[in-house]
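In: attaching a predicted model along with its sequence, questions to come.
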Amino acid sequence: MKSRLVCVSNRVTLPRKVSAPGGLTVGILGALKRTGGLWFGWGGELTDGDPGPAEILTRDGIAFATVPVQQQLFDLYYNGFANESLWPLFHYMPSRFRFRPQEWAAYEQVNRQFAQALLPLLKEDDCIWVHDYHLIPLARYLREMGVRVPIGFFLHIPFPYIETLRVLPTYAELMRDLVAYDLVGFQTDSDLNCFLSAVVAVFGERVVEDHCITVGNHSARCGVFPIGVDVDAIQKTVAASQRSEPVRRMVESLLGRKLVIGVDRLDYSKGLVERFAAYEQFLETFPHNCGRITYLQIAPLSRKDVTSYAEIRRKLEQAAGRTNGRFAETDWTPIRYLNRNFPHDVLMGFLRAAQVALVTPLRDGMNLVAKEYLAAQDEDDPGVLVLSNLAGAARELTAALQINPYDPQALGHALQTALTMSLGERRERHRQLMQNLREHSINAWASEFVAALRSPISAPEVRAAS
């Protein structure tokens, strides 16, 4: 009998609250649904006192264990160190980076509290899978508390090269915590290589051999596990969504115009300001598209308490207003800009209806919207993906139209190429892209990581992505 899988993330998405699940949620639920297990993390509640023991809800063979976070620590831990130190630095944006010792201390304290709350829930033969940058120190605290079961870590965002990582005053401590895991997984070869550059800088070259890192008496493996999507599930969802009222109304409102779509969380790493500017320039360069296409940008709000996110929202509202003011007609609006979430089935219906998807982050770990768009398409008449070459997905989706997101002219020409591409070329590109999606599905990602984590350290080394 296989050991129980315990997944740990900053936030647990409870069953009743799943509406528009992100990549992490889909991945964790996919892994746990096959074998059952425990998902542990913050439940969204803040408290003034001691966090206390976890509350547990069991649904469909999965136990959801949630703990609150102390109010006085949350802003320092989450909005502070996690999202104003690690997030910008790991996305190669040091100009947005800041470091405050009290935020680092809160980050450490919350991780210690998570370990303390998780400890009584663990069994002797568990296998623990920790997710993302919020919880890097967790394995060290669990080890200090006597936990000896396999503990793996997967980073959903990029990992920076050592010369960028050095900006962080506590980068050596962060590396100490990462090598406390038994398996460390990344999205791309580039992320893995950057991680190894940091390992060598902190511990020396002798500790690394064939993707295995030995520091003291502990050995950690590392590898590449590109995350994917559930193609079959998306296609079933799309088929049902065509009958939904929101999708039908949106399609009817286009009045036969081609739809260009972007779906991104409101974040400066997604390249939205640059994309809006490029779209305005596109209408200038190719004016015959005016009145013939509609650009729908869905950008749900995120991290509203972080100053830089209020700034990006203001810039996007100004850019959309300027473009609409310049080019709109009485019966046509160039940009439809929406700051709201949609249910997952509706979103998949929107993606299906779009002739072009713009996925142009300035830096991204993977970007599952790119893969969802491809999976949602009609293979007989597929749309075209315009993809940033700085997204992790670019390493796999080589048949997409790839551009540098900082180059507005390149984005505009790619959009024009996508809008005029022949049916034969669209079909061939889509065929190649779908082959990759099926090889690197969400289920393959979870299965490969968990199998590697459960295997003994003497097993064959974790493969790297091609």
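Out: Now that the structure is in, tell me what you want to look at. Quick caveat, the model's predicted, so the values are computed rather than measured.
In: when you work out contacts or count neighbours from here on, use the C-alpha atoms and nothing else.
Out: Fine.
In: OK, contacts around L38?
Out: 4-7, 32, 62-65 (CA atoms under 8 Å, 6 or more residues apart in numbering).
In: 6 Å - rerun?
Out: Contact analysis of L38 by CA atoms under 6 Å, 6 or more residues apart in numbering lists 6, 62-64.
In: gap between it and L390?
Out: 34 Å (CA to CA, to the nearest Å).
In: and if you look at T307?
Out: 25 Å.
In: so which bits of the helix or strand where Q409 lies are buried?
Out: Per DSSP states H and E, Q409 falls inside helix 408-420. Within helix 408-420, the residues scored as buried using 16 or more other CA atoms under 10 Å are 408-416, 418-419.
In: let's have the contacts of L38 in JSON lines, adding neighbour count.
Out: Shown next, in JSON lines, are those (neighbours: other CA atoms under 10 Å):
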{"residue": "V6", "neighbour count": "24"}
{"residue": "I62", "neighbour count": "20"}
{"residue": "A63", "neighbour count": "19"}
{"residue": "F64", "neighbour count": "22"}
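In: of these, closest to F449?
Out: Nearest to F449 among those is V6, at 13.1 Å by CA to CA.
In: elements contacting the strand or helix carrying that closest one?
Out: In this assignment (DSSP H and E), V6 forms part of strand 5-11. On a contact count with 3 or more CA pairs under 6 Å, 6 or more residues apart in numbering; DSSP states H and E, strand 5-11 meets strand 37-47, strand 127-131.
In: what separation do you get for V462 and L192?
Out: Where L192 is concerned, V462 sits at a distance of 12 Å (CA to CA).
In: likewise L122?
Out: Applying CA to CA, the value for L122 to L192 is 30 Å.
In: looking at those two, which one has more neighbours?
Out: Between L122 and L192, counted using other CA atoms under 10 Å, L192 has the larger neighbour count: 24 against 16.
In: before we move on, which element is the more buried one in?
Out: helix 189-203.
In: chain center to the following helix or strand past that helix, what's the gap?
Out: The first helix or strand that comes after helix 189-203 along the chain, using DSSP H and E, is strand 208-209. Remark: strand 208-209 is offset 29 Å from the chain centroid, using CA atoms, centre = their mean, to the nearest Å.
In: one more structure, for comparison:
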Amino acid sequence: MSRLIVVSNRVSVPKAAGAAGAQGGLAVALNSALREHRGIWFGWSGQETEEFTGHLNMQRINDVTTATIDLEPQDIDEYYNGYANRTLWPLFHYRIDLTEYDRSFGEGYERVNARFATSVIPLIEPDDLVWVHDYHLLPLGSMLRRKGINNRMGIFLHTPWPPTRLLVSLPFHERLVASMLEYDVIGFQTQEWLESFMHYVSKEMGLPVNDDGTIEYQGRKILAKAFPIGVDYDEFVEGARSAEAQEAYDRLKASIRGRKLMIGVDRLDYSKGLGERFESFGRFLTDNPDQAGNVVLLQIAPPSRGDVASYQQIREDLERKTGHINGAHADVAFVPIRYVNRGYPRSHLAGFYRAANIGLVTPLRDGMNLVAKEYVAAQDPEDPGVLILSQFAGAAQQLTEALLVNPHSIEHVSEAIKRALDMPLSERKQRHAKLLASVRDEDVLRWREDFVAALFGQADGNGTNGDKVDEAA
């Protein structure tokens, strides 16, 4: 039986039995796959070293083997803070105005990918499947090929893929995409991101794109396909029924004293539309003075990427907007926005979600957004809350019974808040039932199984992807 080698920028080390804390659904799904396929999870440790040696730190916890390497400070600055998070991340989220092009970033990105390749090769056996994750490691497959690795390999992109007219602004964009075509399977979150990629390879590279989702390149067929990611539904629901979740629910409900509650949970990132979200709530309070004092917005936004200037700016902007809105609409016994810069265990979040009348998920652009799905899974089916969801989140293609909004339109989101608060129970239950069916049936385990099957060459009869194309064709 083939083993599975998972490669990502960072490794989620499984919790030892009895350890505190909770892992996200993605880590749970990948750990499950690694146990099933006797695999290894390889990536950066998150630690610095004065000189790169490629030394592997191997661990085995709960039948999952992990292998990590340390990186030099220059590597972290150019590869991670630089090309990954100041070039690719903003570009892939359509923020060309924030995209930085620096030659040293690109050099660091390729250098670290080469270091990943050199370090992981000793772990790969001839029959192993290699599953690479995300924008940090787009060229890794081609570097492994050049070093003689002929195993079946796939990459899954957790971010959007930008339209061709934006991607071509990236220096050496064709070389980057050509390196991706060394994989056998290229996975995207949604059909929209897949179509953007197919448009690029067809129009910019002139490659044949077949009806079965394969791309012909240098005598090979590569399968490109949408694999919508989900939450670990059973695991999340179990956590939502825990004593910790109930305690979090009770504490939050007591603190709002009978008021309506809206919740947002997002990393502190400009792609999440938090500034526009706050302005929309402020507009709602201005347009509906009768609701002043009756509705609270709890925004949980753990900081991220603090070394990048644009992230420092978004934090300052949100603090200013919070102060402005609270100053305009608060009184001595009420503050409309509770803005919290810290993270919480998933069981606590499940309790918070269940307590909220509205889930406010309004990113400007998002690969999928699992908060939207977790909010749905946490609701009481007999008295469910309403999900307000950005039409530009990947999840909008599945969660069509949410109130879909344009997050750039302050009025549109404000009106959706009012509609959600006024929605009758019968409509809330009807919408929630359909949303819950999608979240339950298209969970993270199905996503993982579908991708691994494609990597084996078993998905939808596309057993030819990665094989040689008939030279006479």
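Out: Nice, I can see it. It should be emphasised that the depicted structure is a prediction, and the values quoted were computed from it without experimental measurement.
In: which of the contacts of L38 of structure 1 are conserved in structure 2?
Out: Counting by both residues aligned by TM-score structural alignment, their matches' CA atoms under 6 Å, structure 2 reproduces these contacts from the contacts of L38 of structure 1: 6, 63-64.
In: closest one to G349 of structure 1 out of the residues you listed, please.
Out: F64 (29.6 Å).
In: so that closest one: helix, strand or coil?
Out: strand (DSSP: H, G, I helix; E, B strand; the rest coil).
In: against N404 of structure 1, how distant is it?
Out: Taken as CA to CA, the span from F64 of structure 1 to N404 of structure 1 is 41 Å.
In: please apply the same query to L368 of structure 1.
Out: Taken as CA to CA, the span from L368 of structure 1 to N404 of structure 1 is 18 Å.
In: between the two, tell me which one has more neighbours.
Out: L368 (20 against 17).
In: D75 of structure 2 maps to what in structure 1?
Out: Taking TM-score structural alignment, D75 of structure 2 has L73 as its aligned residue in structure 1.
In: actually, G239 of structure 2.
Out: Aligned partner of G239 of structure 2 by TM-score structural alignment: T237.
In: I'd guess that match is in a strand, am I close?
Out: No: residue state for T237 of structure 1 (three-state DSSP) corresponds to helix; a strand is not indicated.
In: which residues touch it?
Out: T237 of structure 1 neighbours (CA under 6 Å, 6+ apart): D345.
In: measure it to A20 of structure 1 for me?
Out: 12 Å.
In: about what we covered before: what about the strand holding V6 of structure 1, how far off from structure 2?
Out: Compared with structure 2 after fitting, strand 5-11 of structure 1 deviates on average by 0.7 Å (mean CA distance after the TM-score superposition for structure 1).
In: between that strand and strand 37-47, how big is the angle?
Out: Put simply, strand 5-11 of structure 1 runs at 20 degrees to strand 37-47, going by axes from the mean of the first three to the mean of the last three CA atoms, to 10 degrees.
In: mean per-residue distance, whichever helix or strand comes after strand 5-11 of structure 1 versus structure 2.
Out: Proceeding N to C from strand 5-11 of structure 1, the next assigned helix or strand is helix 23-35, under DSSP H and E. On superposition with structure 2, the mean distance recorded for helix 23-35 of structure 1 (mean CA distance after the TM-score superposition for structure 1) is 3.7 Å.
In: list the contacts of helix 23-35 of structure 1.
Out: By CA under 6 Å, 6+ apart, helix 23-35 of structure 1 touches A446.
In: ok, now stretch 84-104 of structure 1?
Out: With CA under 6 Å, 6+ apart, stretch 84-104 of structure 1 has contacts from 76-77, 80-81, 158-160, 363.
In: could you dump those into CSV with secondary structure and neighbour count added?
Out: Output for these, formatted as CSV (DSSP: H, G, I helix; E, B strand; the rest coil; neighbours: other CA atoms under 10 Å):
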residue, secondary structure, neighbour count
L76, helix, 22
Y77, helix, 24
G80, helix, 24
F81, helix, 25
P158, coil, 26
F159, coil, 27
P160, coil, 21
R363, coil, 24
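In: mind putting those residues into JSON lines with distance to H131 of structure 1?
Out: Below are these laid out as JSON lines (distance: CA to CA, whole Å):
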{"residue": "L76", "distance to H131 of structure 1": "20"}
{"residue": "Y77", "distance to H131 of structure 1": "16"}
{"residue": "G80", "distance to H131 of structure 1": "19"}
{"residue": "F81", "distance to H131 of structure 1": "17"}
{"residue": "P158", "distance to H131 of structure 1": "13"}
{"residue": "F159", "distance to H131 of structure 1": "14"}
{"residue": "P160", "distance to H131 of structure 1": "17"}
{"residue": "R363", "distance to H131 of structure 1": "19"}
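In: of the buried residues of helix 408-420 of structure 1, which is the nearest to L437 of structure 1?
Out: A418 (20.4 Å).
In: how about the closest one, what's its partner in structure 2?
Out: Under the alignment (TM-score structural alignment), A418 of structure 1 pairs with A420 in structure 2.
In: centre of the chain to stretch 140-148 of structure 1, how far?
Out: On CA atoms, centre = their mean, the centre of stretch 140-148 of structure 1 falls 28 Å from the chain's centre.
In: what's that stretch in contact with?
Out: With CA under 6 Å, 6+ apart as the test, stretch 140-148 of structure 1 has contacts from 112, 115, 177, 180.
In: at 8 Å instead, please
Out: 111-112, 115-116, 119, 177, 180-181.
In: how about stretch 383-397 of structure 2?
Out: 189-190, 354, 356-370, 372-373, 375-376, 379, 402-407, 416-417, 420, 425, 428-429, 432.
In: PyMOL command for the buried members of the residues you listed?
Out: Per 16+ other CA under 10 Å, the buried members of the contacts of stretch 383-397 of structure 2 correspond to this PyMOL selection:
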select buried, resi 189+190+354+356+357+358+359+360+361+362+363+364+365+366+367+368+369+370+372+373+375+376+379+402+403+404+405+406+407+416+417+420+428+429+432
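In: among the contacts of stretch 383-397 of structure 2, which are in helices?
Out: 354, 370, 372-373, 375-376, 416-417, 420, 425, 428-429, 432 (DSSP state H).
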